[in-house]
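>>> Give me a 3D structure for the following:
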Amino acid sequence: MLLPRLLLRNAFRHRLRTSLTIVGLVAAICAFGLLRTLIGAWYASADASSSTRLVTRNAVSLTFSLPLSYAPRIRAVEGVNEVSAAAWFGGIYQSERNFFPQFAVQADSYLRLYPEYVLPAEQKAAFLKDRQGVIVGRKLAERFGWKVGDSIALRGTIFPGTWTFTLRGIWHGAQAGTDESQLLLHYELLNESLRLRAPGRADNTGIFYVGIDRPDDAALVARRIDSLFANSLAETKTEAEQAFQLSFVAMSSALLAAIQAVSVIVILIVMAVMANTMMMTARERLPEYATLRALGFRPGFIATLIMGESLLVAALGAGLGMALTWPAVDLIASALGNYLPHFRIAPATQLQQALAALVVGAVAAAWPAWQMSRSDIVQGLRHVG
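The predicted structure is shown next:
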């Protein structure tokens, strides 16, 4: 028990210096955690993707549609067990600030492809029977205070007009990474409306979600689907759902690289501050270390004192920084709304914070510990008084 008490007393011998160092560590560890959480949120949709789902879209761009008639031909491809059409709806709820994803889907087949959307049986049945009905994720319902049976009015942008729906169900995710911030409506309702208002836009869809039997056959099935529509007016590009999601992430690759670099720079800066603190501390105590050496203490004990003090200060700063990361993440998540629905701290991020603090404490003390343990006793004693 003597060594921990000695480390604690040494660490707070200069309370102001130690307190300021801990404040710097808290800020750095918290900032590091927020930046890593931001990066994780960007990749969350890709990480939550299923290996048994493919996405088929127009080979030119997502802005170009595909004929709905492709669905039965894709379904007939060997290795495919399910096909569902989906289209981005893009309506506005009350104001542009209330953004959230909205998709028109072929409800029955879509829900079979996404078993991670867990709906009560009666709500699922009500949704499937009512083409005017919609279902939403739990987080989206909580955001606007929606309850089953509520009427939801959306102002169309891609599909003009005012669309009024009835909320028939609220799903929760079977997994931690499942998106609970979307609204799903019936594709058939949208298509019927287009047939009346804009026949040229009817019977087309944005993408097809494709269920496959074996994840190992994903590349082979994708080639089979694309070869089926080669040299047609609407050629396709089929890829794994994760690759499809990562294509959106790739659009921000430069920004993500910058964020990753900043997260490392933050740690390097606080490491330099910590190293400077430990060097100042070691120089001030040179006569004390020389006295301990003269009394017979081994160099390893001197190194342990310096390293232990540095790690203790780093641990205190890391603990407070990690604790503050939780409310900071919650605050930012509420401000972001549905722009980053997966903005939440992960266990891996907290582990990275702890490891970063450990590295800072160890590296900052390495040089002064080595230097003081090898210092000349006589030279050290000369500084007494």
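
>>> going forward, measure contacts and count neighbours with C-alpha atoms only.
OK.

>>> Pull out the buried positions in stretch 234-251.
234-242, 244-246, 249 (16 or more other C-alpha atoms under 10 Å).

>>> That one: how far from the chain's middle?
19 Å (C-alpha atoms, centre = their mean, to the nearest Å).

>>> which outside residues touch that stretch?
Under the contact criterion C-alpha atoms under 8 Å, 6 or more residues apart in numbering, stretch 234-251 has outside partners 42-43, 45-51, 53-60, 65-67, 218-219, 222-223, 225-226, 229-230.

>>> ok, now stretch 117-129?
So stretch 117-129 is contacted by 107-108, 111, 133-135, 168-174, 178 (C-alpha under 8 Å, 6+ apart).

>>> and it, how far out from the chain's middle?
Relative to its chain's centre, stretch 117-129 lies at 29 Å (C-alpha atoms, centre = their mean).

>>> now swap in stretch 268-284 and tell me
33 Å.

>>> With respect to residue 3, which of the buried residues of stretch 234-251 is nearest?
Nearest to residue 3 out of the buried residues of stretch 234-251 is residue 249 (C-alpha to C-alpha; 49.7 Å).

>>> Grab the nearest non-local neighbour of residue 58.
residue 236 (4.6 Å; C-alpha to C-alpha, 6 or more residues apart in numbering).

>>> Distance of that neighbour relative to residue 220?
The spacing between residue 236 and residue 220, counted by C-alpha to C-alpha, to the nearest Å, is 15 Å.

>>> just residue 133 next, same as before
From residue 133 to residue 220 the distance is 37 Å (C-alpha to C-alpha).

>>> what about the two, which has more around it?
Taking other C-alpha atoms under 10 Å, residue 133 and residue 220 do not tie; residue 133 has more neighbours (22 against 11).

>>> and for comparison, fold this next one:
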Amino acid sequence: MFKYLPLLWANLGRKRLRTSLTLASIVVAFLLFGLMQTLRVALTGSPELAGLDRLITMHKTSFIQSLPLAYLNRVKGVDGVLVASSQDWFGGMYQEDRNQLATFAIEAPTFFEVYSEYQLPPEQKQAFLQDRSSAIVGKLVAERFQWKVGDTIPMRSNIWTRKDDGGNVWPLKIAGIYEASNGDNQSIYMHYEYLNESRAEIRDMIGWVVVKVSDPDRSAEIARNIDALFVNSSTETKTSTEKAFIQGFANQMGNIGKLLTMVAAAVFFTMLLVTANTMGQSIRERINEIGVMKTLGFSGRGVTSLVLAEAILVTAIGGLIGLGLAALVSKGLSAAVAQFFPVLGMPAATWGIGAVLIVVLGSLAAALPCAQAGRLKIVDALRKT
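The predicted model follows:
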């Protein structure tokens, strides 16, 4: 088939304007597909990166409602729980309101046991654990603001106020700069004890509990056992896998996956119609040539294969250009919206899905022209003028 590539390329160049417009529609379709995949990752925090052995215990009613601190030790005692660590949302802003940073108050001693993918030098980790007023920051956010270890940054909270002066600024000394293999290098982690001792409101309350289980296959059982501890209490809990927690948080804005699938389907359907129309018109213009090819010995199957290859070729060119542009655009956007979307970028799986779509859509677009070319008789073809 490769020896026919010059022929396929020549056929695409017959009507350059028509081919260019068809390519443009394909490029736009795959560009939008790549950007929608990027948007899905940004809005969901990429559930695929969630730990398989982690559960999240939160308030049964809402994510924004707190749990008593005493719940943490009770969760740690459940059979199958290796370690549990609390987290609280701080709502951090740096210097200006537009610099909103994902800031969490954590139980520091157990945090690194739950999140082993967060790595930093041992001396920085030790300094963080020993100083309650310190924090660790992600590599990317440190580079963005040119922070270094030892700097003290004033983090302003839009939720909590200090009991000593009524202000909402917490000075945090940077004890370390971490790098996470899961892609979240934009967050800030401070000590829960520092926040709890300093804030004026609702002391001894936590946001949620992150649980690391001994056996991921028992996750559903362990989740039920945790929730059973607090059933019929004034503060009941809901425990789910970390992936379900992230996805559920994203779905508060609606079913992101369903919405993006519908948009992608509409875009690709339009592209399919354009490509099919182009291929059909191209075949009608080349009926005489197809008759000559069959006269020279090309079988119906051979002619059909060439038509199919032509459709897949034009779809592949447009698809690869579109996905390449999507990757470049998503990379350019990552720095601009990093404070809102810590995990932003076109997932690698998009290229694999795109390759499948290229073959499927190219084949569908060529289905009718292939049937026409395959059934065409030599006499009928040569009779056409």
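
>>> TM between them?
In this superposition the chains share a TM-score of 0.92, using TM-score structural alignment, normalised by the length of structure 1; 378 aligned residues with a C-alpha RMSD of 2.0 Å.

>>> need the contacts of stretch 117-129 of structure 1 in TSV with distance to residue 198 of structure 1 and secondary structure, can you?
Converted to TSV, the contacts of stretch 117-129 of structure 1 look like this (distance: C-alpha to C-alpha, whole Å; DSSP: H, G, I helix; E, B strand; the rest coil):
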residue	distance to residue 198 of structure 1	secondary structure
107	23	helix
108	25	helix
111	28	helix
133	22	strand
134	23	strand
135	26	strand
168	28	strand
169	30	strand
170	31	strand
171	32	strand
172	35	strand
173	36	strand
174	38	coil
178	35	coil
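
>>> Next, report how far stretch 33-43 of structure 2 is displaced from the centre of its chain.
6 Å.

>>> how big's the offset between it and structure 1?
Comparison of stretch 33-43 of structure 2 with structure 1 after fitting gives an average deviation of 2.2 Å (mean C-alpha distance after the TM-score superposition for structure 1).

>>> got the contact list for residue 47 of structure 2?
Contacts of residue 47 of structure 2 (C-alpha under 8 Å, 6+ apart): 41, 242, 243, 244, 246, 247.

>>> conserved subset of those in structure 1?
Comparing the contacts of residue 47 of structure 2 with structure 1 on both residues aligned by TM-score structural alignment, their matches' C-alpha atoms under 8 Å, the contacts found in both are 242, 243, 244, 246, 247.

>>> and residue 253 of structure 2, how many neighbours?
9.

>>> now do residue 203 of structure 2
Count around residue 203 of structure 2 with other C-alpha under 10 Å applied: 13.

>>> how far away is it from residue 138 of structure 2?
For residue 203 of structure 2, the distance to residue 138 of structure 2 - C-alpha to C-alpha - is 27 Å.

>>> next one: residue 72 of structure 2
Taking C-alpha to C-alpha, one finds residue 72 of structure 2 at 26 Å from residue 138 of structure 2.

>>> Kindly report the same for residue 370 of structure 2.
Per C-alpha to C-alpha, residue 370 of structure 2 is found 55 Å from residue 138 of structure 2.

>>> cool, and residue 298 of structure 2?
63 Å.

>>> which one of the two has more residues nearby?
residue 138 (21 against 14).

>>> Show me where structure 1 has its helices.
Here structure 1 has its helices, by DSSP state H, at 2-11, 15-47, 70-75, 107-113, 121-129, 138-144, 187-197, 218-228, 241-250, 253-284, 286-294, 299-336, 347-373, 377-381.

>>> Now distance to residue 81 of structure 1 too, for those helices, in JSON lines please.
Listed next are these as JSON lines, based on distance: least, C-alpha to C-alpha, whole Å:
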{"stretch": "helix 2-11", "distance to residue 81 of structure 1": "63"}
{"stretch": "helix 15-47", "distance to residue 81 of structure 1": "22"}
{"stretch": "helix 70-75", "distance to residue 81 of structure 1": "7"}
{"stretch": "helix 107-113", "distance to residue 81 of structure 1": "10"}
{"stretch": "helix 121-129", "distance to residue 81 of structure 1": "21"}
{"stretch": "helix 138-144", "distance to residue 81 of structure 1": "29"}
{"stretch": "helix 187-197", "distance to residue 81 of structure 1": "20"}
{"stretch": "helix 218-228", "distance to residue 81 of structure 1": "11"}
{"stretch": "helix 241-250", "distance to residue 81 of structure 1": "15"}
{"stretch": "helix 253-284", "distance to residue 81 of structure 1": "34"}
{"stretch": "helix 286-294", "distance to residue 81 of structure 1": "74"}
{"stretch": "helix 299-336", "distance to residue 81 of structure 1": "37"}
{"stretch": "helix 347-373", "distance to residue 81 of structure 1": "35"}
{"stretch": "helix 377-381", "distance to residue 81 of structure 1": "79"}
